[in-house]
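> next come a sequence and a model predicted from it.
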Amino acid sequence: MSSSDTSKTVLITGATGMTGSAAVRHALARGLAVRAMVHTVDDRSRALADLGAEVVVGDLLDINTVRPAIEDTDAAYFVYPIQPGLIHAAVNFAQAAKETGGNVILHLSQRSANRESASNSCRDTYIAEQVLNWSGVDVIHLRPTMFLEWFLYPYMLPNIRKGKLWIAAGEGACSIVGAEDQGRAIAALLEQPDEHIGTTIPLSGPAELTQREMAAELSKGLGREIVYENPTPDEFAAHVQAIGVHPYATQHIHALMPEYQQGFLGGADNNIEKLTGVRPTSVAEFARSHAHILNGEA
């Protein structure tokens, strides 16, 4: 299908979130008819409507809102936040897709999805993958590594503003990747999914880096020194909890840090560039474009 063909309609869930909003914009740019599923009508969802998306209100935990959202679409992007309910949502989404027929599901998993993980989220994500596989629907799993947007999270940003990359990662490495680049790849796969059905696609940034190397990249992008400091997983989790992060996400972070150190988020690939023709954003480039936030100017 050419990028000017608007005969294909796609559903994008989490449409006001990081990957979802990027996917909406890039899918519209490809000429796809986009149905954007949101929890509520607000300024963010109205902005998607202004871009040309059809905005529908729904809840992935309520199949009677999922079914009408997915009906009459050719492909659908399924994403769920790191919070309780993923398996329930995956069952609903698979059932709705089976009832309506003809959908390819693009599922945002995570690099660390693992049946044996100490993280509840990693185990739930693995089971959600299996649920979608068992369902018999056409599915593609995406396994991104850590997001560049991690640097902007409230348990990371204040320390970066003080010149510290403070995280219990040891010497673990990952090819950190941006939500914008993922959204670009998601849109490409929604447009032309066929050759990828039944596969699991890792999504990575341009280089595999340790946190020490990320600190050097942040320094380069911000023009000031950022030093990596490595607390214990207990210290880091206590900090995350004190910020007010949901207990489910806090447990995930606490359990994931030792696994990160053991290489569970490792690996490098050029899948985003192969899918989109665009090299993904580097840490230094991300820091430069978000310098006003990372430097405390916004």
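Structure's in. What do you need?
> please make it C-alpha for all contacts and neighbour counts, starting now.
Will do.
> quick one: the closest residue in space to residue 161 that isn't next to it in sequence from residue 153, how far?
With C-alpha to C-alpha, 6 or more residues apart in numbering as the measure, residue 295 is the residue that lies nearest to residue 161, at 5.3 Å, once sequence neighbours are left out. As judged by C-alpha to C-alpha, to the nearest Å, residue 295 and residue 153 stand 14 Å apart.
> ok, residue 51 next?
For residue 51, the distance to residue 153 (C-alpha to C-alpha) stands at 27 Å.
> looking at the two, which is more packed in?
Legend: neighbour count by other C-alpha atoms under 10 Å for residue 51 and residue 153, higher for residue 51 (13 against 10).
> here comes the other one, which I'd like you to weigh against the first:
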Amino acid sequence: MILVNHRPKILVTGATGKTGRAVVAQLLEKGFPVRAIVRSHDARSQRLDRLGAETVVADMYDVDQMAAAMQGTVRAYYCPPMQPLMIQSAAVFVTAAKAVKLEAIVGLSQWTASANHPSLHTRQLWLVEQMLAAIPGIAYVNLNPGYFVDNYLRLIDFASLLGLFPILTGHSRNAPPSNEDIARVAVALLMNPDRYAGKRFRPTGSKLMSAYDMAGIIRKVLGSPVFAFDLPWWMFERAARLQGVSAFEVGSLRYYVEDHKQGAFEFGAPNHVVEEVTGKPPEDFETIVRRYASMPFARKTFANRLRAFIQFNLVPFTPGYNLNGFERQHFLPVQSDPQFVISSDRWQSEHSLQ
């Protein structure tokens, strides 16, 4: 007897990324066939292969490659690349989606997406929302989380290995969602897009916390002293460059940190989106910390301690980025009258009812 899977095949872009790979895994667990778009066949794509995904190499800036990759799929999770020309990728995606007649798109956006934001990436995300919403005959759902848990816990190795927890956001608060909870919401939306079409969903964690509050939970999980301290921006910029973070990403993050300090991520948080859409509450922060603390890069081994010690001591000697010079060199458009979202009447009117 041949069993036929009548569930629609779902396309996932950014499939090796932090939310993308979780979306792939969760869709497969629920029995949906998945075509995962990857940049190249490597160890990360091989992990998706082993899960049962169909991995396809495609350039997200090439309309023919994207249209070919979409053939035979019915729904899509679109995760825009964090790159200066991301808007071109979105135009390619929209053109290909129209050509193959996709039925539904869940687009990953951003809580701070705004037409007048100082971050080019954030302004482009706002434009992408408009582009996706304007595709005729396609059920579009906007998934717009705020500042992820991952943005804090990507530094957990310093806490685990050196007893230090650098903080960029001071005592301002957020209810940050995990990658896994964002993916759970995305999967629920992809499973039933007609029910949610035309709506926006911002998944959050269950509790408002400052990074100093988080440090207390990290101490508890690690069972060792952790010194939390405000990290100067110049030092973070050098550390980020040392870890291979691009100038464009760092340039965007400087504005998100300011959004955080001004209360943009506390606004409207926490909410019940994760539980209402998925039927289960969001993960608590301690559970997420335990997962990160168990990851290979954070384990208390001699090799990891040595690596962390060397990296930490290299930071003062690593050159930072000339972020304004980068924008000029690459002819990136600069907003003439930029507004952070918490002071934008337009943004607040668009988001206050969400």
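Everything's here; your move. Remember, it's a predicted structure, so these values are computed and weren't measured experimentally.
> where exactly do the helices run in the stretch 51-200 of structure 1?
For the stretch 51-200 of structure 1, applying DSSP state H, counting those that start in this stretch gives helices covering 63-70, 86-100, 120-135, 157-161, 179-191.
> do you know which of these lies nearest residue 264 of structure 1?
helix 120-135 (10.6 Å; C-alpha to C-alpha).
> residues contacting that closest one, please?
For helix 120-135 of structure 1, contacts defined as C-alpha atoms under 8 Å, 6 or more residues apart in numbering pick out 82-83, 86-87, 90-91, 94-95, 98, 107, 109-110, 112-117, 139, 141, 248-249, 251-252.
> now do stretch 39-53 of structure 1
Defining contact as C-alpha under 8 Å, 6+ apart, one finds that stretch 39-53 of structure 1 is touched by 15-16, 21, 24-25, 28, 33-36, 38, 55, 57-59.
> neighbours of residue 43 of structure 2, how many?
So residue 43 of structure 2, with other C-alpha under 10 Å, has 10 neighbours.
> give the contact list for residue 211 of structure 2.
Counting by C-alpha under 8 Å, 6+ apart, residue 211 of structure 2 touches 152, 167, 169-173.
> what's the closest of these to residue 225 of structure 2?
residue 167 (15.9 Å).
> leaving out sequence neighbours, find the closest residue to the closest one.
With C-alpha to C-alpha, 6+ apart as the criterion, residue 167 of structure 2 has its nearest non-adjacent residue at 4.8 Å, and that residue is residue 230.
> just the buried positions in stretch 281-291 of structure 2, please.
By 16 or more other C-alpha atoms under 10 Å, the buried positions in stretch 281-291 of structure 2 come out as 282-283, 285, 288-289.
> I meant stretch 124-144 of structure 2, not that one.
Neighbour-count burial for stretch 124-144 of structure 2, counted by 16+ other C-alpha under 10 Å, picks out 124-129, 132-133, 138-144.
> please apply the same query to stretch 212-226 of structure 2.
212, 214-215, 217-219, 222, 225-226.
> now intersect these with the strands, please.
Members of the buried residues of stretch 212-226 of structure 2 lying in strands (criterion: DSSP state E): none.
> contacts only, for the aligned partner of residue 284 of structure 2 in structure 1.
Mapped onto structure 1 by TM-score structural alignment, residue 284 of structure 2 lines up with residue 282. With contact taken as C-alpha under 8 Å, 6+ apart, residue 282 of structure 1 is in contact with 177, 205-207.
> using a markdown table, lay out the residues you listed together with distance to residue 194 of structure 1, secondary structure and neighbour count.
Conversion of the contacts of residue 282 of structure 1 to a markdown table gives the following (distance: C-alpha to C-alpha, whole Å; DSSP: H, G, I helix; E, B strand; the rest coil; neighbours: other C-alpha atoms under 10 Å):
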| residue | distance to residue 194 of structure 1 | secondary structure | neighbour count |
| --- | --- | --- | --- |
| 177 | 24 | strand | 27 |
| 205 | 24 | coil | 29 |
| 206 | 26 | coil | 20 |
| 207 | 28 | coil | 19 |
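> can you put the residues you listed in CSV and add distance to residue 259 of structure 1?
Listed next are the contacts of residue 282 of structure 1 as CSV, based on distance: C-alpha to C-alpha, whole Å:
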residue, distance to residue 259 of structure 1
177, 19
205, 20
206, 22
207, 20
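> do you know how far residue 35 of structure 2 is from residue 311 of structure 2?
Distance of residue 35 of structure 2 to residue 311 of structure 2, computed by C-alpha to C-alpha: 38 Å.
> of those two, who's got more company?
Neighbours around residue 35 of structure 2 and residue 311, counted as other C-alpha under 10 Å, are more numerous at residue 35. The numbers are 24 against 16.
> so that one, which state does it fall into?
Three-state call for residue 35 of structure 2 (DSSP: H, G, I helix; E, B strand; the rest coil): strand.
> what does the one 5 residues further on give?
Reducing the assignment at residue 40 of structure 2 to three states with three-state DSSP gives coil.
> contacts only, for the closest residue to residue 157 of structure 2 other than its chain neighbours.
Spatial nearest neighbour of residue 157 of structure 2, chain neighbours left out: residue 298 (4.3 Å); criterion: C-alpha to C-alpha, 6+ apart. By C-alpha under 8 Å, 6+ apart, the contact set of residue 298 of structure 2 is 156-158, 160-161, 292, 304.
> give me that answer again for 10 Å
By C-alpha atoms under 10 Å, 6 or more residues apart in numbering, the contact set of residue 298 of structure 2 is 154-161, 292, 304-305, 308.
> buried members of those residues into PyMOL, please.
Buried residues among the contacts of residue 298 of structure 2 (16+ other C-alpha under 10 Å), as a PyMOL selection:
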select buried, resi 155+156+157+158+159+160+161+292+304+305+308
